[in-house]
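> structural data only, the sequence is not supplied:
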């Protein structure tokens, strides 16, 4: 449980591609679902400080935090810092598409890098599981 909490909410270290997909996809789908359900439940012209808006914020905040944390750790695995994650988020369409390629499909750096040891553990197995 402690490892899952670190993977979802911690900002240090590295994360393998498989974990990025297993944790990021459900969090992203959850974020979309929360926003759709709360939007459908809100009335027309609902105030920003209303119950549905507060509910959306309360349910979305942990999901956004988790998406940022796992994205940052995946950037670390690729040998990139937080600037790259910021670029992925702030550049519409092109940045978002490239983030899926960069974080979801490209192999992480073999062995240890400045962000920590390989998330795959045994360095000799990197080529097998990459």
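Arrived safely. What you see is a predicted model; the values in this text were computed from it and never measured.

> from here on, contacts and neighbour counts on C-alpha atoms
Fine.

> helices of this protein, start to end?
2-9, 17-41, 51-77, 82-90, 94-104, 126-129 (DSSP state H).

> what's the closest of those helices to residue 111?
Among the helices of the chain, the nearest to residue 111 by C-alpha to C-alpha is helix 126-129 (8.0 Å).

> can you give me the buried ones in that closest one?
residue 126 (16 or more other C-alpha atoms under 10 Å).

> check stretch 25-45 too.
Across stretch 25-45, burial judged by 16+ other C-alpha under 10 Å covers 27, 28, 30, 31, 34, 35, 38.

> do the same with stretch 57-71
Going by 16+ other C-alpha under 10 Å, stretch 57-71 has these buried residues: 60, 63, 64, 65, 66, 67, 68, 69, 70, 71.

> closest to residue 51 out of the residues you listed?
The nearest one, if we look at the buried residues of stretch 57-71 relative to residue 51 and count by C-alpha to C-alpha, is residue 60, at 14.0 Å.

> which one is that closest one nearest to, not counting chain neighbours?
Nearest residue to residue 60 in three dimensions, chain neighbours excluded: residue 31, at 5.9 Å (C-alpha to C-alpha, 6 or more residues apart in numbering).

> ok, structure two:
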């Protein structure tokens, strides 16, 4: 899947779709797109006052939230994992924030290392090849790409 195909799939065809599977190319190309959109927004909105720029950045992030969650869940489905695995980085961040907010105010090295290792494991899961052939979430997206070519 190309960059343009991934963006079209995530923003148009499957904007709020949490069913099916997404190949690595779809996930990573769309992740790059989100990064580029956020970078462009930061650069274009930087001359504006903070009170104006922050709500606009928030609206852009909000518009990209559902397709981002959708492609991530579909990517997890490609690995034959339920979408609930999406909670790993969220829980990791919450644990880290809770420890920071606790009396004493700092984070321990063990807590930081745990949060970091959870996120690295999560990225590894997203980076691994999907299940070959159909799985419980649908047909292999790579097989569909090969028949299209």
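Great, that's in hand. In this text, all values refer to a predicted model and were calculated from it rather than measured experimentally.

> quick revisit: which of the helices of the first structure sits closest to residue 112 of the first structure?
Between the helices of the first structure, helix 51-77 lies closest to residue 112 of the first structure; by C-alpha to C-alpha that is 9.0 Å.

> hang on, the earlier thing: which of the buried residues of stretch 57-71 of the first structure sits closest to residue 11 of the first structure?
residue 69 (5.2 Å).

> of the helices of the first structure, which approaches residue 118 of the first structure most closely?
Of the helices of the first structure, nearest to residue 118 of the first structure by C-alpha to C-alpha is helix 51-77, at 7.3 Å.

> how far off centre is that closest one?
Put simply, helix 51-77 of the first structure sits 8 Å off its chain's centre (C-alpha atoms, centre = their mean, to the nearest Å).

> and it, how far from the second structure on average?
Compared with the second structure after fitting, helix 51-77 of the first structure deviates on average by 1.4 Å (mean C-alpha distance after the TM-score superposition for the first structure).

> now do that helix and helix 17-41, the angle between them.
Helix 51-77 of the first structure runs at 170 degrees relative to helix 17-41, counting by axes from the mean of the first three to the mean of the last three C-alpha atoms, to 10 degrees.

> tilt between helix 51-77 of the first structure and helix 82-90?
Using the same axes, to 10 degrees: helix 51-77 of the first structure against helix 82-90 is 140 degrees.

> and helix 51-77 of the first structure, what does it pack onto?
Packing partners of helix 51-77 of the first structure (3 or more C-alpha pairs under 8 Å, 6 or more residues apart in numbering; DSSP states H and E): helix 2-9, helix 17-41, helix 82-90, helix 94-104.

> make a markdown table out of the ones you listed and add distance to residue 118 of the first structure.
Formatted as a markdown table, these follow (distance: least, C-alpha to C-alpha, whole Å):
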| stretch | distance to residue 118 of the first structure |
| --- | --- |
| helix 2-9 | 14 |
| helix 17-41 | 12 |
| helix 82-90 | 18 |
| helix 94-104 | 15 |
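
> for residue 128 of the first structure, find the nearest of these.
helix 17-41 (13.5 Å).

> just want the angle from that closest one to helix 94-104.
Counting by the same axes, to 10 degrees, helix 17-41 of the first structure lies at 140 degrees to helix 94-104.
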